[in-house]
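Trainee: Quick one, structure for this:
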Amino acid sequence: MSRWSKLRLQLFGQPKVHNISQVKKRLIVTFAKIALSTSFVVFFAFSLRLILGEDYQLEVHLKSFENIATKHYELEQVPTAQLSQSVTAYFDEKYLPEYLQKELPFQENKVTQYRTYSKQGMMIYHVQFDFQGVRLPLYLTIGTRSIDFGDDSWDTLMGISMLLIIFLVVVLNFSVKRTFDELMAPVAELSKQLNSGVKGDFTVSEQGVDELKQLTRELNHYQKMRDRVAKQEMMFAKYASHELKTPIAIVLGAANLQAMKDDPEFQTKQRERILTAAGNMHATVEVLLNIVKQEDANLNQEPWLIQTSDIALADFSKKRPEAVALNLNIAKFSQLNFPPVVLNMILKNLVQNSIRFTVEGEISISIASNEITVCDSGTGLCGTNETEHGLGLLIVRRLCITYGWKFEIEDNEHQGCTARLSRTL
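Mentor: Below you'll find the model as predicted:
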């Protein structure tokens, strides 16, 4: 473990694991909190509405005794009167209970609440009425808890409400869990396939969402591309090794031969072999390095006028059978952005690939400013993969991409195949 990893572990602790199971638990807990919070708000609003409704009913009930109190006073002039089990009338403020006298004066024609939520809470309705030409005060009182217009037991009502809330939370959590499982099952299946390392295409069930199916298709495409690139890299390394080993072997062999003979002519011949092999190896290294760097050489290579002397035709046909003719045709004033060493490597690979599959007939090389073709009369592609048809084709394809050309190889109509390079820029 690096020092930075240890320091981060000390500062922040173990990083959180975000697997599907834990995400599901967090989702259920979150929805449970939301459900409880929402249910509490609804329950609180419902309870408050019941309380306010009861207060309104008490006010209406208290005001309904105004006429009864005035008629009672007309029949019997007493300072106080018990009009019902819960309603008391006071015809003089001096007879009000002491704790209510401290709250005087009360607003006329309006119900005043005193300690509404207490057991000793009261409602006082103050009005005035005419008796024998005199305005007399009237105070009607009622306890805030003397009459229950709702259920007889608030505890029972609250218990039932809480049970209903718990039931709704359980049902909601069950529904969320089931929906989450159905939604994430294809993801879990795909993750299992990724971790198992099983070769082959990734698959998801048909019930999966379209975006997940698209992701699966992209994963399969990426896997195939990765396998193809890995195979091409291996072939590239094999080809590069072969291209470098051959001139090195020639240099070593010629150097050893030089020490065996002092003949000037022999020495000159071996020296020429060494220089030629070293030059070829230098050109090969330059081309391979250019491929590895993946530079857009088309942007910094000036076109040059190609001539027959620029093509090392003799080097291409060393292993050519006698029954196979090699023809070169260069269009007049043809200009290419390939450097000579790159052009010769491309043609060498294409011609040697054609020689491998041509027993008799001819191999024709045609060069123009925007197109290069190598056509043979051999066996053709024979249904094999283009990359496997010749290791050198991988180098050709890489060079074409680097210099802004398009490379394709296809069977001829009657016999053989044609490798075609066309300018794309």
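
Trainee: hey, let's count contacts and neighbours off CA atoms from now on
Mentor: Will do.

Trainee: Quick check: end-to-end length of stretch 327-343?
Mentor: When the termini of stretch 327-343 are compared using Cα to Cα, to the nearest Å, they are 16 Å apart.

Trainee: Also stretch 59-68?
Mentor: 15 Å.

Trainee: Could you do stretch 112-127 as well?
Mentor: From start residue to end residue, stretch 112-127 stretches across 12 Å - Cα to Cα.

Trainee: Ok, stretch 55-74 next?
Mentor: For stretch 55-74, the first and last residues are 30 Å from each other (Cα to Cα).

Trainee: Okay, and the closest residue to Leu140 other than its chain neighbours sits in which element?
Mentor: Leaving aside its chain neighbours, Leu140 sits nearest to Ala89 (4.6 Å; criterion: Cα to Cα, 6 or more residues apart in numbering). In this assignment (DSSP states H and E), Ala89 forms part of strand 87-90.

Trainee: compare with the first, here's sequence two:
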Amino acid sequence: MRFRFFRNSQTLTGRLATFFTLVALAIGLMTFVIFIFALQWSEDRAGERMLLVDRDEAIHRFTEGETGVIKIDLLTKAYNNYANVPQPFRDFVKTKEYFLDEVGFDSLPADYMVYVGHYYVDGKKTPLVLIAQIDRIEFGFKELAYAASIVLVIILCFITLFGIVLSRLSQRLISPLNDINLQLEQHGTDVEIPFTMSSEAAEEFHTLTDKMNGYREEVHALLKREQAFARYASHELRTPLTVVKGSTKLLSRGEINEFQQRQITRLNDASMQMETMIDTLLSLVRYEKSEDLAPEREFSQHELEKIIEQNSVQALEKNLQINLETESNPSVRATPPVMNMLIGNILRNAIAATEQGQIRITQTSQHISVYDQGHGLTSTPSKDGHGLGLLIVDDLCRRYQWQFSLTNNPDGGCIAKIQFSD
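Mentor: Below is the predicted model:
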């Protein structure tokens, strides 16, 4: 499962704040636990050392002749006879050969530090027991609360420090990203409004903003040039084409023989094909999404047959047979000139690649496929090598969000396919 905690920059500041707060709390809790543990450990070790010092004092006094119970100080008493040790310590120390630690009993209100050992007098082993009221010098609740408050203050200082660092980090690294994203959503396509950046942002964001503004100006200039080209080229190309079509009509009115009639027919077909190409090519450079504006329509079998008829002159010269198999008609947004451009380019490339045999065209509601019997893509694995017109086909298919593919046919030749839907 992918970790998505820091995937969204718009909520990154809040998530970082939560993250750093949890880290500070975890560090504070660990510090508190370690501090209390170290405090109690140091108290126990100090009590043990105190009792060892009292042990030496007790041994000295017992060897000097004192016996029974010796009060070392206000906290500690020493015993050299188990019978003198008060309950419940008596039963506890009898089972110990050596012991030095803090103990507590349910019958006693406090804990005591107990030492169990022995000393020798004239070669005789004598037991030694020391009991100290260690609770009287250990930290109480107030002292522990004071120590805990110090730790809490340190935690709050850490959280405050993390908050300040996070605020500065957000202003310089995170907020600029959100600002750029917001500007792209609000007026990303409006080239008249430049991208802006806060003065507190990092220098790299100012550089990025300047580059984005520069690139957008360049793209805008290119679009303007394309629009100008579309306007001027439309006029400059259509004017001579109109002259050719008009002259062809004038020639057809006179007395002409069969050869001249064939030439006039070829001129009419070529003029119509050129007009279709001009309309289609100019639509590629116009700054508009015509596939969204054009209504959805049915691409009929009759329209496909007409396209095949207009683009199969070379097939007649090669004596190639073109077979059409129609299962159903697809729904498209492309205009008739665009469909003529698409299928016409594919068909002419298939005819050019095939020297003999047949070309098969299949149409369903999902795709149109053209099968040729040429040499395939063995020597030219890229679709670019199978005809420059296919580059235009690929661009048009991307414009209408179709998939165009050119693959080898297992039976020989190639398969050019336009997939309208998945």
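
Trainee: Now do the strands in the stretch 151-300 of the second structure.
Mentor: If you assign secondary structure with DSSP state E, counting those that start in this stretch, the strands in the stretch 151-300 of the second structure sit at 297-298.

Trainee: Regarding the residue nearest to Ala416 of the second structure when sequence neighbours are not counted, what is its secondary structure?
Mentor: Distances taken as Cα to Cα, 6+ apart place Leu406 nearest to Ala416 of the second structure, at 4.5 Å, with adjacent residues excluded. Here Leu406 of the second structure is strand, with the state taken from DSSP: H, G, I helix; E, B strand; the rest coil.

Trainee: how many neighbours does Leu406 of the second structure have?
Mentor: One way to gauge burial is a neighbour count; for Leu406 of the second structure, by other Cα atoms under 10 Å, it gives 21.

Trainee: Just list the residues touching the counterpart of Trp154 of the first structure in the second structure, thanks.
Mentor: Taking TM-score structural alignment for the superposition, Trp154 of the first structure sits opposite Leu144 in the second structure. By Cα atoms under 8 Å, 6 or more residues apart in numbering, the residues touching Leu144 of the second structure are Ile36.

Trainee: returning to what we had before: now do the same for the residue nearest to Ala416 of the second structure: its match in the first structure.
Mentor: Counting by TM-score structural alignment, Leu406 of the second structure corresponds to no residue in the first structure and stays unaligned.

Trainee: Touching, Leu406 of the second structure and Gln419? I think so.
Mentor: No: here Leu406 of the second structure does not reach Gln419: they are 11.3 Å apart, not a contact under Cα atoms under 8 Å.

Trainee: that older thread, what about the match of Trp154 of the first structure, which helix or strand?
Mentor: Once you assign secondary structure using DSSP H and E, Leu144 of the second structure falls within helix 141-169.

Trainee: how big's the offset between that helix and the first structure?
Mentor: Comparison of helix 141-169 of the second structure with the first structure after fitting gives an average deviation of 3.1 Å (mean Cα distance after the TM-score superposition for the first structure).

Trainee: do stretch 224-241 of the second structure as well
Mentor: On superposition with the first structure, the mean distance recorded for stretch 224-241 of the second structure (mean Cα distance after the TM-score superposition for the first structure) is 4.7 Å.

Trainee: can you check stretch 22-41 of the second structure too?
Mentor: Stretch 22-41 of the second structure, aligned to the first structure and superposed, deviates on average by 1.6 Å (mean Cα distance after the TM-score superposition for the first structure).

Trainee: So which bits of that stretch are buried?
Mentor: Under the neighbour-count criterion of 16 or more other Cα atoms under 10 Å, stretch 22-41 of the second structure has 24-25, 28, 31-32, 39 buried.

Trainee: go on, stretch 271-287 of the first structure?
Mentor: Of all the residues in stretch 271-287 of the first structure, those buried under the rule 16+ other Cα under 10 Å are 271, 273-274, 277-278, 280-281, 283-284, 287.

Trainee: Then stretch 244-251 of the first structure?
Mentor: Counting neighbours by 16+ other Cα under 10 Å, one finds that the buried residues in stretch 244-251 of the first structure are 244, 247-248, 250-251.

Trainee: Identify all contacting residues around it.
Mentor: 273-274, 277-278, 280-281, 284-285.

Trainee: In the second structure, what range does stretch 49-66 of the first structure match?
Mentor: For stretch 49-66 of the first structure, the aligned range in the second structure is residues 38-55, judged by TM-score structural alignment.

Trainee: so which strand or helix has Met123 of the first structure?
Mentor: strand 122-131.

Trainee: List the buried residues for that strand?
Mentor: With burial defined by 16+ other Cα under 10 Å, the residues of strand 122-131 of the first structure counted as buried are 122-128.

Trainee: give me the stretch of the second structure that it matches.
Mentor: Aligned using TM-score structural alignment, strand 122-131 of the first structure spans residues 112-121 in the second structure.

Trainee: Select from the buried residues of stretch 271-287 of the first structure every entry located in helices.
Mentor: Secondary structure of those is defined by DSSP state H; positions in helices are 271, 273-274, 277-278, 280-281, 283-284, 287.

Trainee: how about JSON lines for these, with distance to Lys94 of the first structure added?
Mentor: Conversion of those to JSON lines gives the following (distance: Cα to Cα, whole Å):
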{"residue": "Arg271", "distance to Lys94 of the first structure": "139"}
{"residue": "Arg273", "distance to Lys94 of the first structure": "136"}
{"residue": "Ile274", "distance to Lys94 of the first structure": "134"}
{"residue": "Ala277", "distance to Lys94 of the first structure": "130"}
{"residue": "Ala278", "distance to Lys94 of the first structure": "128"}
{"residue": "Asn280", "distance to Lys94 of the first structure": "127"}
{"residue": "Met281", "distance to Lys94 of the first structure": "124"}
{"residue": "Ala283", "distance to Lys94 of the first structure": "122"}
{"residue": "Thr284", "distance to Lys94 of the first structure": "121"}
{"residue": "Val287", "distance to Lys94 of the first structure": "117"}
